[in-house]
Structures are given as structure tokens and as C-alpha cells.
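**Q** Okay, here's the prediction I keep looking at, along with the sequence it came from:
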Amino acid sequence: SMEPSLSLYPLIITETSLSLLSSLLNLLLLYILRRYLVFHDHLRSLVFQSHLFLLFSNFFVFLRGSFYLLHSSSSSPPQWSNLLCPSDSSPSFFIGQFLLFSIVICVERSYSTVKYDIYEGWTKHTTLIKSITAFWFLSIIFFHLSSLSLSISPISCPSPRLISTPVNDANLPIVIFGVFFLAFIPVFYPNYTKNEETLRAYVKQDYSSLNVRYQLKENTTTCRRFLVQNGLMAVLCLSMLVAFSLMTKEGNFHREIQYLFYPLAGIIISLNWLIFQDSIKRKIWNIYWDGKDALYIHWVNSVHWKKESEVPLLPT
């Protein structure tokens, strides 16, 4: 039966809530990347674009879950078959674009490691902006063409008999993502160690170029963050595949649980930057304290030239 059992509603509520949390975290990260110069222009643009795709993926999952929960009690609820099929759904397309940007980031970080002495002085090239804009334009066209069907998933669902092994048509995207994340680790680890050794030697020899030291420091911290990010994502993919192999073969539940991958991935990746990257963490604190200062200034202005009996209590 393609109608959901009651056991699916807690799962749908969970994935909808997590996708909302993931979207909010991504929005905060995107705001900081857009407003502040926390990275080199090239890296900042690439990270911004990749997280924009990740945001859209989570927003899709949130809308999908909200759509069903809001209409499940109506006289004509949506067909459950139109809400399944993770392997052929739009989030797979968005995460695919995220992986493409990750490959470009690997190349960019490797180049910045090799050319650390001149890379910091480079400014954002118009060619890069035009290339990203063209890529966005083509991606949006492809997405709209693939979504012309009334069904959320334009390609037909895999049959239940294909969902009988940990690696199958339904969870193949997660397998592909896991392989990519594992492949990124041997790229970022040598870059991280190389930058750390170069920075240590550079400081010890008392070179005075702040630009080079800044670039080496950024290379070291960002490569470490990407290394942790890809390790955690590989563990997430492996954990989900193990969970699939241990689950009972209930078709709808088996397919639906895979949508948890997108909000979990968004939360892990966003927190990896928001909590552990010093340049971003400092900006978060600046936003927080600027907000408190603005509140205090507003309170001071509101009590100026008022009698003592009319002075409101200081907001806490």
C-alpha cells in the first residue's frame, strides 16, 4: 500500500523539524559568508554556493514534509507515491551540485597550498563569478525541466523488490556521496599537514609577511574543517547503510527514512563551521553583542529627558 502507516508520522515530523533546523543554521552561515570577509574571496564564494544548494535541499525536504502533514487530514490527501523515491528526487540533484562544488573546493585548497606565497593577494576574478552564474543558470533550467511532471519525483519509483539489499536503487545516492566523502579525505589531510608544517617553519624563521602568514593560517584551519566534515559525512553515510541492512523490509518506511540524510548532513556541516571555525565564530559573537548594544542604546534613548518615575526597567 502506498498510504503511510501511523508509524511513519513521527518520522515525517522528525525529518521536517530537522530540515527546518538545518535550513536556519545554513541561513546563518550564508549570512556570515555574504556579509563578512571570513575567507579568501574564492573560497568564500565556493563555500557560499555549496551551502546554498544544501539549503535548497533541506528546504525541499521541509516543504515536502509540511505539505503532507498539512494535507494528510483533508478529503483528498496527496498520493504517498509522489513523496517517495529519494534516489530520483530533487534533493539528490541539489546534493549532487554540492558534491561538484566540493570537488572544486578540493582543487582550490590544493592550489592555495602550493601557491600560498602569492594566493592571498589574488582578488576575485570576474571569470569565476561568470562561471558560477552560468552554472547556476544551467542548474536551475535543468531542475525546472526535471520538475515539469505533477509528481514531486519525475522518475518512477524503484519497485519494492529492488529494496532488498543495503546498496540498491533507493539508497544509491547515499553510497555515491559516501564514496566521494571518503575520496576527499586523502586530499585534505596532506594539504592540512603541509600547511601546518609550512606555517610552523615560516613563523620560526621570523618572516614578516602578514599576507603569507594569514594565507597559511587560513589554509590550515579550513583544510582541518573540510577534513573533519568529510570524515563525519562518510560516517553518516556508512551509519545509514548499516541501518538499512538491519531494518525490516517495510517499503515505505525504508524509503522514507533516507530523507533524514539531508537535514542531518546540513546540521553536521553547518555546525562544523559555526562552532569550530574561529573566524566565523567571532562574527557570531559580534552579531550577538552588536544586538545587545543596539538594545541598550534603544533603552537609553527611550529614557532620555524622562522623569525618574517614567523610566522603564532595563530590559534583560
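**A** Yes, it's here.
**Q** rest of the way, CA atoms for contacts and neighbours
**A** Will do.
**Q** Count the residues that sit near residue 126.
**A** 8 (other CA atoms under 10 Å).
**Q** Please apply the same query to residue 294.
**A** Residue 294: 11 neighbours (other CA under 10 Å).
**Q** Figure out how far the longest helix belonging to the chain is from the centre of its chain.
**A** Secondary structure assigned by DSSP state H gives helix 210-246 as the longest helix of the chain. Helix 210-246 has its C-alpha centroid displaced from the chain centroid by 12 Å (CA atoms, centre = their mean, to the nearest Å).
**Q** second one coming, line it up with the first:
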Amino acid sequence: MIDWTAHRKHREQAIADTGQWVGLLDADGSPLMDLPPVVSMVAPETRNDPGSLELTVLCRSSRGIIHPAVTELVAKQLGVLSPEGKLVPVADQTRFVAIERAGVPRRVYWVTHTVARGDADAPATLTIHGVGLTKLLSRFPAMSAPTTWQQSFKRFERDWVGPENTKVVFSQPRELAGMKMVTVADGATLDGPAEATIRRLITESLAAAFRVAGITKDLPIQVAATPTGRPSPRILLRPTDGPLLEEIAQPAAAAGVIITARMWWPGDPPVTGLALSLPTVVVAVEQAKETP
């Protein structure tokens, strides 16, 4: 368990001493450790774009001590070099990098891959690559019929498409749940003010996905429901069960709607309309003061 009050004081002290706090988070968004000294950082932020991170840190001290971040990001592959002579990163666990500075919102990035440089058994630097939290929306479909997604799973050893006598089976059995997809021609359309309509599609798609997964409380990603009250142009959304972020990005940009995602931690100011107690990615959908 994390003492969030103590950790907040620790982060504030790091910011006072060095200007920023940079830490590695686990799959649940909880801090694992402070990252070692930063060599370089590139982290641009653009409206309605997930943004990217390229962070290089020292991971070997002058006495040859390896920072534990290496264990989290590359340890399973230590000693295995790519054809280019670089250590191959671990890719089977979710990790995040958080950056805090005084007077600005916390920025958190989903780690995509890490490059270690140095000796095969003792890397000297880690270059961590990541994307902004809005990219997490690409892991969910923009559901055309979210209420039809079922919670009951059945085991399938073969694809039901095609004749049974073909004997085409999956290499590994799969657990599948039933759902319906409404084609564009069928007219699955959401109509209304852009801010409210985009917020509704995100909320319903996330809720259905977590319901199917059996997650009914403390959802790891939630949508702030408070409207801005600004005039928002009318749009039509026709979800086609494609990646959620890709389906809403262009209509949002055209309507002047800004989509952001931030990591909320215990001790942060409360989010109106949400009862949060654990680390949570909070998605905000807000009409800009001026449309494009």
C-alpha cells in the first residue's frame, strides 16, 4: 500500500530540489520508483494528439550499480542483443512514466518500448519511449451497439465461419463473448452537440468493455461528465467498432472539441461527478472556447 500523503511530499521535495519529479508506474498507475537522473527528454503535447515521450536516463552509477528500473524495463532480456547491438526490451508488461513540475498538470505516458545502451550485462542508459494516455482509447472499440455486448464467455476451438468438416481449428482455444455490430448502412448514428455526443460515445464504449471484462467498480479509465457549458456544434457520429480514438479524433478536431486524459491520484483535487479512490485515467471532453 502506498502512503499517498508521504509520496506527495516526496514528489514536492524532488521538484523543489531538481525542478521536476520523474517516476515509473506499474500497470495500475501506482508509483514503483523514482527514475534515475535524466539525460534528455522530448515530450511535446499537441491538441487531440496522444503526444509522445522520448526520455533518456542514466541507469548505471560511477561505481557500476545498476538502477532497479532496468529490472522493470529490460531485465528479462539482459544479455540478448539485437542485430544492431542494442539490448532488446521487455514488452510483456504495462508500465507508465509520470512527470511532475510545479504549476503544471501531471503528465503520464504509456511506455511502448525501451532501448538500453551499454554492455550486454550492464547497460549505461535507458531510452524510454511512450505515448500520451489518450492513446489508451485506441485499445477500445467505438461500439456501434454497446448494450449487446455480453458478459458470458464460451470456449471455442475453431472458427464458426465455414463448414465444420474443414477441421480448421485455432492454434489455441479462445474464450469469446457474443456481441452485435451495426454497419454504417444500418444507420447506427449518434446525433447532437459535439461535446456531449463524443463524451457519450466514449463513456458507453468504455462502460460496455469493462462490463464484459467483469469490472463494475473502480474503473481504471473514467470520463469526466461535467459539461463546459460552451456552445458546441451539432455533429453526427457513426461508430463502426473501429479503434475509439481513431473514430472520434477527426470529428472532434473539426468541431473544436478537445480530448485529454490525465492520471488522477489519491490526494489530487476531486473530479466533479466521479467518486475516485484509486489511480484512475480521467478522460475529459471539452468544447474549446473558439471552434476552428
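**A** Cool, the structure landed. Note that this is a predicted model, so its numbers are computed, not measured.
**Q** Any idea what the TM-score is?
**A** In this superposition the chains share a TM-score of 0.24, using TM-score structural alignment, normalised by the length of the second structure; 115 aligned residues with a CA RMSD of 6.1 Å.
**Q** related to what we said a few turns ago, tell me which residues in the longest helix of the first structure are buried?
**A** Within helix 210-246 of the first structure, the residues that count as buried by 16 or more other CA atoms under 10 Å are 212-213, 215-234, 236-238, 240-241, 244.
**Q** what's the next secondary structure element after that helix?
**A** helix 251-256 (DSSP states H and E).
**Q** which helices and strands does that following helix pack with?
**A** The contact analysis (3 or more CA pairs under 8 Å, 6 or more residues apart in numbering; DSSP states H and E) places helix 251-256 of the first structure against no helix or strand.
**Q** Also compute the angle for the following helix or strand past it relative to helix 210-246, please.
**A** Per DSSP H and E, helix 251-256 of the first structure leads on to helix 261-276 as the next helix or strand towards the C-terminus. Using axes from the mean of the first three to the mean of the last three CA atoms, to 10 degrees, the direction of helix 261-276 of the first structure lies 150 degrees away from that of helix 210-246.
**Q** Just name whatever secondary elements the longest helix of the first structure is in contact with.
**A** helix 90-114, helix 116-119, helix 172-204, helix 261-276.
**Q** can you redo those as JSON lines with mean neighbour count?
**A** Shown next, in JSON lines, are those (neighbours: other CA atoms under 10 Å):
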{"stretch": "helix 90-114", "mean neighbour count": "19"}
{"stretch": "helix 116-119", "mean neighbour count": "16"}
{"stretch": "helix 172-204", "mean neighbour count": "18"}
{"stretch": "helix 261-276", "mean neighbour count": "19"}
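**Q** and of those helices, who's closest to residue 31 of the first structure?
**A** helix 261-276 (11.5 Å; CA to CA).
**Q** how much distance is there from the closest one to the middle of the chain?
**A** That offset, for helix 261-276 of the first structure, works out to 6 Å (CA atoms, centre = their mean).
**Q** Which helix or strand lies directly C-terminal to that helix?
**A** Past helix 261-276 of the first structure, the next helix or strand by DSSP H and E is helix 278-303.
**Q** Now that following helix: buried residues?
**A** 279-281, 283-284, 299.
**Q** how far out from the middle of the chain is it?
**A** Worked out by CA atoms, centre = their mean, helix 278-303 of the first structure lies 27 Å from the chain centre.
**Q** Could you list every helix and strand in contact with that helix?
**A** helix 8-35, helix 261-276.
**Q** got JSON lines for those helices, with distance to residue 61 of the first structure too?
**A** Output for these, formatted as JSON lines (distance: least, CA to CA, whole Å):
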{"stretch": "helix 8-35", "distance to residue 61 of the first structure": "6"}
{"stretch": "helix 261-276", "distance to residue 61 of the first structure": "8"}
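**Q** Of these, give the one that comes closest to residue 101 of the first structure.
**A** Per CA to CA, nearest to residue 101 of the first structure of those: helix 261-276, 14.1 Å.
**Q** Which one of the buried residues of helix 278-303 of the first structure is nearest to residue 71 of the first structure?
**A** residue 284 (37.9 Å).
**Q** Against residue 33 of the first structure, how distant is that closest one?
**A** Distance check for residue 284 of the first structure against residue 33 of the first structure: by CA to CA, to the nearest Å, it reads 11 Å.
**Q** Kindly report the same for residue 215 of the first structure.
**A** 17 Å.
**Q** give me every residue that touches residue 24 of the first structure.
**A** For residue 24 of the first structure, the contact set (CA atoms under 8 Å, 6 or more residues apart in numbering) is empty.
**Q** next one: residue 178 of the first structure
**A** 233-235, 237-238.
**Q** hmm, try it at 10 Å
**A** 172, 184, 230-231, 233-238, 241 (CA atoms under 10 Å, 6 or more residues apart in numbering).
**Q** what's the answer for residue 193 of the first structure, then?
**A** Residue 193 of the first structure neighbours (CA under 10 Å, 6+ apart): 199, 220, 223-224.
**Q** now residue 56 of the second structure
**A** 36-42, 114-116, 125-129.
**Q** and if you look at residue 191 of the second structure?
**A** 197-198, 234-238.
**Q** same deal with residue 129 of the second structure?
**A** Contacts of residue 129 of the second structure by CA under 10 Å, 6+ apart are 42-43, 52-56, 97, 109-115.
**Q** Most neighbours out of these, which is it?
**A** residue 109 (28 neighbours).
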